[in-house]
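Visitor: Quick one, fold the following:
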Amino acid sequence: MATTTAGAPPVSRGKTAQVHIQRFGAFLTGMIMPNLPAFLAWGLITALFIAVGWLPNGVLGGFGNADLPGAWSGAATQLVMAEDGTTFHQYLGLVGPMVTFLLPLLIANAGGRMVYGERGGVVASIATVGIIVGSTVPMFLGAMILGPLSAWIMKKIDSIWDGKIRPGFEMLVNMFSAGIVGGALSVGAFYGVAPIVTQISTWLGDIVGWMADNHILPFMSVIVEPAKVLFLNNAIGNGVLVPLGASQVAEQGKSLLFLVEANPGPGLGILLAYTLLGVGAARSTAPGAIIVQFFGGIHEVYFPFVLMKPTLIIAAIAGGMTGIGTNVVMGSGLVGPAAPGSIFAVFAQTARGSFPGVILSVVLSATVSFLIAAVILRATRKRDLAAGESGDLSAAIAQTEANKGKSSAALSALVAEERTAEAAEAALSGHGTTTATAVRPIRSIVFACDAGMGSSAMGASVLRDKLKKAGVEGVSVVNKAVANLQDDVDLVISQRELTDRARKHAPNSRHVSVDNFMNSPVYDSVVQEVKEGAADDGVTAS
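Guide: Okay, here's the model as predicted:
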């Protein structure tokens, strides 16, 4: 069975580091993404019911005095001491318990399940209660650390007596071992881990505060925007920005950190520039990408446009800096993560009173990125048109570089894109270089991306539509996260930056790399091969 579209090149040390960072970011994302509905619910409740919300409610928001006339006695309260030394009962509400207990426990459970299934999730949740109770800040960071670690410890302890338990005692041993280990880890987390993670969270918050005091918060885009294009942003976003943003919301009612990554403005500006000044397939694809990126929130669709012309990263960085700077000046922010990064999700999580600043940050970031991208595209338009009009794109690019006297990163990206498509088509037709001798018919196809929810879902939808129009039935086309791939699928389609990781999870599957999930020539080759295989095996195909 073929395992790759071409002979896998040796992986450089830099490439290995990138893969490791991507894998780490994907693991963090795996803990956050399944729980985004809970984050959204918490954000909406916060926006509505806190004291400065749209519908202030002391019972639900957790700021009302339980001794007030007409107070609802059924609500849970806590004893609070005022500055003057007096005490009173205050409603717990929904906002505090959700951010303090629910969200960290969901994160810990997801991390534990990723490491050791349901058993790992239970032990992770038990242990994380200790770090939650023993800290003074929301323990998102602690849950992301302790959850997987607790599950791993339980897994190692179980391996000690695996296969050595007398028949009939398995349930007893499993229940008591998980209870004892979980309880011990919870106590240990309360006394040992909680103070350390609390201090780390405080330091991270102090760094953000220092950046704000010195007016350099916008410079976060210098790191975040390139990281997004290289699929390295999840480690930053889910590992740092989301926990810090949640802590700021708990203290201040909003945070601009949720908009550092989610702002759709920079991507919108770049795609608009391609729509007006791009050439060839890039120009024709950009308008559709705008809809998917700005309204659908799938930012990955503009990454290939930047990779085709790497200087456009300047436009992305400048747009991101403009958006952050606008929110700093306007004092605006969100009450929860805007995921996916759709303008609708951004508005849904915008704090009361922050709409002018948030809207302005999106508009200005899009404007700045558009102007810079337009200048870059306009400066290279003649050269791009000349290359596009040539019958042989590779030869035209080579000639252009010869005329220029030096190589061009943008043109090299175009050559790489063309060669990737050619190699994929050759492998799918059986003429490429493969590492196995047999090619089985394609009956199952998986689109794999970092989180398994955004761009891969879009690509799977596109291919399913093509197969349907071709009259092919009986072929499974699904989308998954790279980390969740299994080695029982016939064909894996992933973005070029993620293919190395995908091969490790599904080494016996065929792998195809694409630059753009929205529109790739590989899809037509896949449809043709599936249709031919369906005819040979009697699967329905018109």
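Visitor: use CA for all of it now, contacts and neighbours both
Guide: Will do.
Visitor: Which helix in the chain has the most residues?
Guide: Ordering each helix of the chain by length in residues (DSSP state H) puts helix 355-389 first.
Visitor: which of the residues in it are buried?
Guide: 355, 357-378, 381, 383-384, 387-388 (16 or more other C-alpha atoms under 10 Å).
Visitor: name the helices or strands packed onto the helix or strand following that helix?
Guide: Downstream of helix 355-389, the next assigned helix or strand under DSSP states H and E is helix 393-404. If you count contacts as 3 or more C-alpha pairs under 8 Å, 6 or more residues apart in numbering; DSSP states H and E, helix 393-404 packs onto helix 355-389, helix 409-428.
Visitor: buried sites along helix 393-404?
Guide: So, applying 16+ other C-alpha under 10 Å, buried residues of helix 393-404: 393-394, 396-398, 400-401.
Visitor: next up, for comparison:
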Amino acid sequence: MSVLIKVKVQNIGRFLSKMIMPNISAFIAWGLISGLFFHSGWIPNKDLEKIAGPMVAYLFPILIANKGGQLISGKRGAIVGSIAIIGAAVNTTSPMLLGAMIIGPLGGWIIRWFDKIIKNNIASSFEMLINNFSSGIIGILLSIVSFFVIGPIIEQFSNILEYSVNIIIKNNFLPLISIFIEPAKIFFLNNAINHGIFSSLGMQEVDKFNKSIFFLIESNPGPGIGVLMALFCLKNQSKDIKSSLRNASIIQLLGGIHEVYFPYVLLNPKLIIALILGSMANISVLTIFNGGLVSAASPGSIISIFAMTPKGLYIVNTFSVAISFLVSFIMSFIILKIFSTNYQENDIKILIQREKTTSELNDGSKLIDDNYLDSRKKINKIIVACDAGMGSSAIGAGILKKILNGLNINIVVSNAAIDSISNDTDLVITHKNLTDRARIQHPKLQHLSLNNFLDYNFYKMLGKYLVKNNIDDTKIFHSDKIENKKEDIKINNLFYFTKKNVFLNKKARNKEEAIRFIGEQLVKQGYVKQDYISAMLERENMMSTWLGESIALPHGTIKAKDSILKTGAIFCQFPQGVRFGDDPGDIAFLVIGIAARNNEHVMIVSNITNALDDKLVIKNLSNTRNVNDVLKLFSQNIPR
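Guide: Model prediction:
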């Protein structure tokens, strides 16, 4: 899968998930009401059972549409989305969860478009009147459209989808979806699958059968724990790795954080086979014995699963989790034994790298030398971020808090979704598979990557770095600010793109060749000394400068700052692409080499990323043969 497709899929899935996740408590409340007061529940009560109906018919669609509109256009989008979904909800018999995921964002997009049109055309003192009436009128018009058009179409689509799913279940093909689900989960699409797809299908089933198998497919912790325990049972494992595996198993079983086993599977991708077979076993048991849950189990822990299990299905659901664990455990153990040589080599490499990293980072200095952190910037707030901002990042933030408290370091540490990182953050920590996305969305912040959110060594090394470097030296920072102000006065005349900085239709066999070409141009144009090219290659070997979205920003190490004569950049277009990232699909079509003195690179990188924040612009620049297209874009974003 190419990086562009992967990012697009992640973005769509993440958007769907963001509409459901904030409202998951409402789903849990509905599940508890169903489990307790329905005729098949623990305390049947016909009067209290009536609470559940309006929640499915109206509350859930309004909540989802409200969040969908808010994601697009803030509070006004939320209001319009909430009004618009009512039309579809009252004119259909199916739960309008899928409809809310469409109508809510649609309302947000329309009100945002309307606001752009009238932004500079409202007479003074009429802003409140126009804003309030416009939201109400647009909301009513969309509600009418959803009543007559969108709602019925979505209901027909839902019926077709339900019919198709029933055919799949009747013909025993449902276990085959594991082939797609388990690999997708490994690439951090688990929340998108569970809340963006299965929640909608599950609610339709629950509305008719008071339970659904779809709530116990992605959320089942059995396959992941099977992989972790198979690794734990291998001989010659170090105490640190065994401890990490044991902790990860407990966290997944009781905490429901599935992301903890992803790094181990990415280390040995053959284990995906075991996950698929374990998931197939789970779905087969649920299908044969009519298992399922009354609502979404979030997080996917055994506690949540038991809480959402209807009366009479505890044995079936428990058996499905257990059998998926056994199948995954056995298959993982067999795979690890068959390919034991390869795994041991990988395992040894990890241990060597960990020991090497520990020795090199015993004072935290390597974090600076590798161009990861700027020691001159005091860190007051750290965010540990993941896709949803709930599970794995919460674990990482908790570990880091504990370590920093033990070192008496007073720094704010919290977790968040990548999309929700605030601008006052000083340092962002993400899994290496998510760092590129975090950098693209927050280019002005400092970023660190880790391989595993349970990597205690990483957090300890960061703590040592902070003890040594995070000194509140007012004089140093004050003098820096004075110098920065002087530099800001000069920076307007510091650098700007001209035709000599732009190279189109170039070819390179690999990223080393591309970097050398760009480095040579920096040398020829007087920006850097010759040895800066070696520093660019050294920096690339430390960590890829691949940003995602077809863009790479190669530059030198901090040690090479003395080789920079003046701030400059080279824009290079490679229409055939050059692989810059670790994955085969990490292809860069636009490579921008940077040489910046002091902290000037922050402004240069920031303006470049701002200029390239439109996918259509990136596509056009990747194919243009006109240098002026490049100059026109950057003349509006690079200071001169």
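Visitor: thinking again about what came up before, columns distance to residue 198 of the first structure on top of the helices and strands packed on helix 393-404 of the first structure, output as JSON lines?
Guide: What follows is these, written out as JSON lines (distance: least, C-alpha to C-alpha, whole Å):
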{"stretch": "helix 355-389", "distance to residue 198 of the first structure": "30"}
{"stretch": "helix 409-428", "distance to residue 198 of the first structure": "45"}
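Visitor: mind checking how far the residue in the second structure that residue 297 of the first structure lines up against is from residue 218 of the second structure?
Guide: Applying TM-score structural alignment, one finds that residue 297 of the first structure aligns to residue 256 in the second structure. For residue 256 of the second structure, the distance to residue 218 of the second structure (C-alpha to C-alpha, to the nearest Å) stands at 11 Å.
Visitor: likewise residue 206 of the second structure?
Guide: Residue 206 of the second structure is 17 Å from residue 218 of the second structure, by C-alpha to C-alpha.
Visitor: cool, and residue 286 of the second structure?
Guide: 13 Å.
Visitor: Then residue 8 of the second structure?
Guide: Residue 8 of the second structure is 21 Å from residue 218 of the second structure, by C-alpha to C-alpha.
Visitor: By how much does the longest helix of the first structure deviate from the second structure on average?
Guide: Its matched residues in the second structure lie on average 2.2 Å from helix 355-389 of the first structure after superposition (mean C-alpha distance after the TM-score superposition for the first structure).
Visitor: How far off centre is that helix?
Guide: 24 Å (C-alpha atoms, centre = their mean, to the nearest Å).
Visitor: Where in the first structure does the longest helix seen in the second structure align, residue-wise?
Guide: Ranked by number of residues, the top helix in the second structure under DSSP H is helix 60-90. Counting by TM-score structural alignment, helix 60-90 of the second structure lines up with residues 103-133 of the first structure.
Visitor: In that stretch, which of the residues would be classed as buried?
Guide: For stretch 103-133 of the first structure, by 16+ other C-alpha under 10 Å, it's 103-116, 119-133.
Visitor: what does residue 335 of the first structure align to in the second structure?
Guide: That one, residue 335 of the first structure, aligns with residue 294 by TM-score structural alignment.
Visitor: swap in residue 53 of the first structure?
Guide: Checking TM-score structural alignment: residue 53 of the first structure goes with residue 41.
Visitor: Setting aside sequence neighbours, what's the nearest residue to its match?
Guide: Nearest non-adjacent residue to residue 41 of the second structure, counting by C-alpha to C-alpha, 6 or more residues apart in numbering: residue 35, 4.8 Å away.
Visitor: Show me what counts as buried in the helix or strand where that neighbour lies.
Guide: Taking DSSP H and E as the criterion, residue 35 of the second structure maps to helix 24-37. Neighbour counts using 16+ other C-alpha under 10 Å place 24, 27-28, 30-37 of helix 24-37 of the second structure among the buried residues.
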